[in-house]
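Asker: structural data only, the sequence is not supplied:
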């Protein structure tokens, strides 16, 4: 199982309606077939100024590939990203002890960046915040 975590905070300009919409879109993404379990809501650790979190459990690398390229996931990011002030990816964890797992996951991410450079360009400023 690969457990993928995001921590994030909203822009000050995000309305309550914007916030609820983003959380609903995240819950929709977290319900795709490749996700085994999920939770979306408040971060109980607000260190770093992160107020909310997204966590999904994904069975294996093949399911992770499907998740990353799922049309629901791809359609959701443009609805989410404009409302976020900052984003932290991870720490991810896994019970799969494959020594190359972190590198394999990074390779999938780099593949997605190559396929969707506009997505990467929109995401990068949030990670540097």
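Answerer: That came in fine, so what should we check first? Because the structure is predicted, anything quoted here is derived from the model rather than measured.
Asker: switch to C-alpha atoms for all contacts and neighbour counts from now on
Answerer: Fine.
Asker: so the residue lying farthest from the centre of the chain: helix, strand or coil?
Answerer: Computed with C-alpha atoms, centre = their mean, the residue of the chain farthest from its C-alpha average is residue 99, at 23.1 Å. Classification of residue 99 using DSSP: H, G, I helix; E, B strand; the rest coil returns coil.
Asker: take a look at this one as well, against the first:
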């Protein structure tokens, strides 16, 4: 099982309607058949950390992760979501073979290569 937890904050000026649209897109992605379960909602952590919302998806195995990464719903969500966010952080972990992370990050590297604008936007959100 691979778990991806993203904490984020919207950019100033993103309307309530736009926020609802982003959260709906995240819920669609978290509900993909490749995800064992997912949750999207208010971040209940320390407000001083600057995050207002969180996204969590649990992916059962590497094959499901590949489907999740390349699913058209996920890709369309990325286009809608990323430009509306100001900041994001991630906690990622797996309970399986530690080598699985190498394969998963190789899949992410392939996505970065195919979609360089996506890669740049993600780097911006993580402050890289």
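Answerer: Looks like it arrived, so ask away. The structure displayed is predicted, hence computed values, not measured ones.
Asker: state the distance from the residue farthest from the centre of the first structure to residue 81 of the first structure.
Answerer: Going from residue 99 of the first structure to residue 81 of the first structure by C-alpha to C-alpha, to the nearest Å gives 32 Å.
Asker: residue 43 of the first structure too?
Answerer: 18 Å.
Asker: residue 65 of the first structure now?
Answerer: For residue 65 of the first structure, the distance to residue 81 of the first structure - C-alpha to C-alpha - is 21 Å.
Asker: what of residue 73 of the first structure?
Answerer: Here residue 73 of the first structure is placed at a distance of 12 Å from residue 81 of the first structure (C-alpha to C-alpha).
Asker: with residue 105 of the first structure instead?
Answerer: Relative to residue 81 of the first structure, and taking C-alpha to C-alpha, residue 105 of the first structure is found at 22 Å.
Asker: can I assume residue 5 of the second structure sits in a strand?
Answerer: Yes - assessed with three-state DSSP, residue 5 of the second structure lies in a strand.
Asker: nearest residue to it other than its sequence neighbours?
Answerer: In space, and not counting its chain neighbours, residue 5 of the second structure is closest to residue 56: 4.4 Å by C-alpha to C-alpha, 6 or more residues apart in numbering.
Asker: and what of residue 25 of the second structure?
Answerer: Spatially, and ignoring its direct neighbours in sequence, residue 25 of the second structure is nearest to residue 77 (5.4 Å; C-alpha to C-alpha, 6+ apart).
Asker: what does residue 58 of the second structure give?
Answerer: Closest residue in space to residue 58 of the second structure, ignoring its immediate chain neighbours: residue 3 at 4.4 Å, by C-alpha to C-alpha, 6+ apart.
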